[in-house]
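S.K.: Provided below for reference: sequence and predicted model.
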Amino acid sequence: MRLRGVTGEAMRDILSGTTHALLYAAALMAIMFTAAGAELLQLRSIDERIDDYVSSGASTYVVEYPGRIDARSCESLADAPGVHAAGAIRTADSRISFAVLPSTSLPLLEATPGAVQALASANSRDTRALTGSESSGVWLSGQAAETLGLTSGQTARLADDTPATIAGVYPSPEDGRSSNATYAVVQPVPRDGVFDECLIKTWPVPDSIESLALLSVGTVSDDGDNRPTVRQLNTRFGAGLDSSALFSSRATAWMPALAGGVALALGFVAVWTRRLELASALHCGVPKPALVLQMMLETASWTFAAIVLCLPLPLAVMHLWAGSAPQQIVVLTLRPMLAAALGAVAGAVAASLCVRERDLFAYFKRRI
């Protein structure tokens, strides 16, 4: 039997409804969509947990060593793998008062550009570069801005009538962070000289974060009791978050195998319910390889239809995924879908191979 004859017979079965292509395409689409959706929900849950951890400041580390943090060394840590921003902070000798509340003075902190960048993205997983206008003027913590009634871009008057441009407002939620920048005014300064702290925003957290952080220290005191300390900005979420372990231990890790197994059963049933028809074809002289190929083509038709119907899901993930690396999420979403497609075809082939001509009369007797 020639290939043209096999494809023609497969096409006639599909168009006549013998294959029940629409029914099996809908069933396979349900398997694919359920498996891919479950995987997507699990990945989203992991991504949200990482977002909460990073945006809380749990992956941000602070090196404290008053008067001994080298600004340039601290800023250079931003080039290390996993470090998104790093900068130095020191407390100014004087405090600052605004004309709207002249009787209330706020701590004035001097921060290098990297520190301002880390503060500006304190409640976000991502870290963005500062614009030119954000690099000049002063920054207010969210609490200070609310108290003073000031917003980003405004020009405020200090208590001595000096104008001050509000370059930006950085978040300062009361969520367990231990920082002197929670209620303060931050003045951007050049990355020169010595400071009190080095702020390092990371993700994923480097294994050698403490050793890396200590590279920001300029000189170490001879006093054994006077040593730099490295701590998390926020310890509310624990000492660490193993995202690799979360991913490998997720409940849907075996979803491709499960989807493939269920689809294999579906493909087997789709062909096995036609065993009387197939055995009759074998009895009439149709070669077994040609029959197997015909079943593969018919199964491939509704398998392809199911894939096309499920494509909006990975396309939506590509454009709407709020987390990082959407391409990797799309690949993980496609895995159970492709496994289901291969399982359906494999099941059809297995059922085709199980049909035997000598069992024709047995199939006839047991027909429904």
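M.R.: Cool, the structure landed. Residues are numbered from 1 along each chain as shown.
S.K.: CA atoms for contacts and neighbours, from now on please.
M.R.: Noted.
S.K.: so which elements touch the longest helix seen in the chain?
M.R.: The single longest helix within the chain, with elements called by DSSP state H, is helix 21-55. On a contact count with 3 or more CA pairs under 8 Å, 6 or more residues apart in numbering; DSSP states H and E, helix 21-55 meets helix 243-248, helix 255-272, helix 288-310, helix 326-354.
S.K.: quick check: buried residues in that helix?
M.R.: Across helix 21-55, burial judged by 16 or more other CA atoms under 10 Å covers 21-22, 24-29, 31-40, 42-44, 46-47, 50-55.
S.K.: just the angle between the next helix or strand after that helix and helix 21-55, please?
M.R.: For helix 21-55, the succeeding helix or strand toward the C-terminus, using DSSP states H and E, is strand 60-70. Relative orientation of strand 60-70 with respect to helix 21-55: 40 degrees, computed using axes from the mean of the first three to the mean of the last three CA atoms, to 10 degrees.
S.K.: for S211, grab the count of nearby residues.
M.R.: 11 (other CA atoms under 10 Å).
S.K.: secondary structure element holding it?
M.R.: Per DSSP H and E: helix 209-213 holds S211.
S.K.: elements contacting that helix?
M.R.: strand 60-70.
S.K.: the strand it packs on: what's the following helix or strand?
M.R.: Strand 60-70 is succeeded, C-terminally, by helix 71-76 (DSSP H and E).
S.K.: which parts of that following helix are buried?
M.R.: Quick answer for helix 71-76 (16+ other CA under 10 Å): 71-75.
S.K.: below is an additional structure, to be compared with the one above:
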Amino acid sequence: MTGTTRFALLGILSAVVFASLVLLDALTTSGLVASAERFRSSGAATEILVAEGRVDGAACEALAGVPGVTASGALRSSARKITIATLPDAPVPAHEVSPGFSAVVSDRAGSPSGVLLPRELADMIRAGLGDEVATDAGPMRVAEVFDYPSDGRRPGFGYAILSVGSALGSYDECWATAWPQLPNLRTLLLATMSPSAGDGADKPQIMQLNSSQGASFEGNASFTDRLTRAAAPAAAVIAAGIGFAGVRMRRLQHTSALHAGLRKGDLLALGLLEAGGWAAAAGVIGVGAAAVGASMVERGDQFAVFASLVGIPLAGVAGALIGTAVAAAAMSEKHLFRYFKDR
């Protein structure tokens, strides 16, 4: 209450340090998370096996059950184009896909029957999820509307109709998305091929749906090598300096108490009790800053980011106590008169 311990000064100073380091690391981490999401949502994490008429649709669909593979589906093209009643002069290319294909191009699996429309085409004909579209092949129900912008993705599917069919039979392509990326995804894709019909068959090709973001996303390396990875050690060192300075500022008082008969262990205990008060208060503010920082990312990543950030204020609290303990242990009654003269 009298301000002897400089509780407000040391607490505010530590809180500013903790919160600043937490938010700085949060901004860096959220940037990496955003880059990862941009890589995934652009289709860069999707690999495509092209082997005309030699892809086993059921085997391709089964890839979605492999750990790490988030979605898979097969596709085969049709030479016939479909004419939509509201676009009579612009026939639309048609493709048939297996039921799991919807999860590859969209974040949610659509209905097992119907057609998948790219958003650009759906907006042109003003069709939405569940609507029926009149075509020369009969009415078609929209099972899913997916985004397929011109951002480097493989062309040809921004203006097309994808009809959901059976997983059985032979297909031309197998699309699979793995997140995080799997180094053996291409091997898994090749395993979906049916035996070749002959030696003259074209060699299968594997390509990335969108190569504009690079072949791979080195998220673990980027996170490990980020400049703010030293935020927790920095918080501990700075807080240790603050704790050490907080004791040294009262060195005359402490040595006087020792001269008057206070035991060294009691001095250490009192110092830790006082430092624990202002350091814990600063730590709570730091934890609050960690919660704010975690809210910068998508909900699915918030807990992991919070767990990473909360270590910064906790390291700071530990550093403050260590710095206080070292300074208190260094106090000696024999320094009393020198401290008095220095004052």
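M.R.: It's in. In this text, all values refer to a predicted model and were calculated from it rather than measured experimentally.
S.K.: which part of structure 2 lines up with the longest helix of structure 1?
M.R.: The alignment of helix 21-55 of structure 1 onto structure 2 (TM-score structural alignment) covers residues 7-41.
S.K.: chain center to that stretch, what's the gap?
M.R.: 15 Å (CA atoms, centre = their mean, to the nearest Å).
S.K.: can you check stretch 149-161 of structure 2 too?
M.R.: The answer for stretch 149-161 of structure 2 is 26 Å, by CA atoms, centre = their mean.
S.K.: after superposition, how close is the match of helix 21-55 of structure 1 to structure 1?
M.R.: Per the superposition on structure 1, stretch 7-41 of structure 2 and its aligned residues are separated by 0.9 Å on average (mean CA distance after the TM-score superposition for structure 1).
S.K.: coming back round to it: in JSON lines: the helices and strands packed on helix 21-55 of structure 1, plus distance to P113 of structure 1.
M.R.: Output for the helices and strands packed on helix 21-55 of structure 1, formatted as JSON lines (distance: least, CA to CA, whole Å):
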{"stretch": "helix 243-248", "distance to P113 of structure 1": "29"}
{"stretch": "helix 255-272", "distance to P113 of structure 1": "46"}
{"stretch": "helix 288-310", "distance to P113 of structure 1": "46"}
{"stretch": "helix 326-354", "distance to P113 of structure 1": "30"}
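S.K.: Y183 of structure 1 matches what in structure 2?
M.R.: Match for Y183 of structure 1 (TM-score structural alignment): Y159.
S.K.: so what's its match up against?
M.R.: 92-93, 118, 120-121 (CA atoms under 8 Å, 6 or more residues apart in numbering).
S.K.: next, it: secondary structure please.
M.R.: For Y159 of structure 2, the secondary-structure state derived from DSSP: H, G, I helix; E, B strand; the rest coil is coil.
S.K.: from L117 of structure 2, how far off is it?
M.R.: 8 Å (CA to CA, to the nearest Å).
S.K.: any residues in contact with both of these two?
M.R.: What both Y159 of structure 2 and L117 touch, as defined by CA under 8 Å, 6+ apart, is an empty set.
S.K.: ok, back up a step: which of the contacts of Y159 of structure 2 sit farthest apart?
M.R.: With CA to CA as the measure, no two of the contacts of Y159 of structure 2 lie farther apart than P93 and E120, at 14.1 Å.
S.K.: distance from the chain centre to the strand ranked longest in structure 2, please.
M.R.: The strand that spans the most residues within structure 2, counting by DSSP state E, is strand 69-84. The chain centre lies 30 Å from the centre of strand 69-84 of structure 2; the measure is CA atoms, centre = their mean.
S.K.: where in structure 1 does the following helix or strand past that strand fall?
M.R.: Going down the chain from strand 69-84 of structure 2, the next helix or strand is strand 87-97, by DSSP H and E. The counterpart of strand 87-97 of structure 2 in structure 1, using TM-score structural alignment, spans residues 101-111.
S.K.: how about that stretch: buried residues?
M.R.: Buried residues in stretch 101-111 of structure 1 (16+ other CA under 10 Å): 106-111.
S.K.: okay, those in a markdown table with distance to S249 of structure 1 next?
M.R.: A markdown table is the format used below for the buried residues of stretch 101-111 of structure 1 (distance: CA to CA, whole Å):
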| residue | distance to S249 of structure 1 |
| --- | --- |
| L106 | 47 |
| P107 | 46 |
| L108 | 46 |
| L109 | 43 |
| E110 | 44 |
| A111 | 41 |
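S.K.: just to revisit the earlier point, which one of the helices and strands packed on helix 21-55 of structure 1 lies nearest to G82 of structure 1?
M.R.: helix 243-248 (13.5 Å).
S.K.: now the helices and strands packed on helix 21-55 of structure 1 as JSON lines including mean neighbour count?
M.R.: JSON lines is the format used below for the helices and strands packed on helix 21-55 of structure 1 (neighbours: other CA atoms under 10 Å):
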{"stretch": "helix 243-248", "mean neighbour count": "12"}
{"stretch": "helix 255-272", "mean neighbour count": "22"}
{"stretch": "helix 288-310", "mean neighbour count": "21"}
{"stretch": "helix 326-354", "mean neighbour count": "22"}
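S.K.: compare the ones you listed and give me the one nearest S208 of structure 1.
M.R.: Of all the helices and strands packed on helix 21-55 of structure 1, helix 243-248 comes closest under CA to CA, at 16.6 Å.
S.K.: now for the closest one, which elements pack on it?
M.R.: By 3+ CA pairs under 8 Å, 6+ apart, helix 243-248 of structure 1 packs against helix 21-55.
S.K.: after superposition, how close is the helix holding S211 of structure 1 to structure 2?
M.R.: Relative to structure 2, helix 209-213 of structure 1 is 1.4 Å off (mean CA distance after the TM-score superposition for structure 1).
S.K.: what is the end-to-end distance of stretch 181-192 of structure 1?
M.R.: End to end - CA to CA - stretch 181-192 of structure 1 spans 20 Å.
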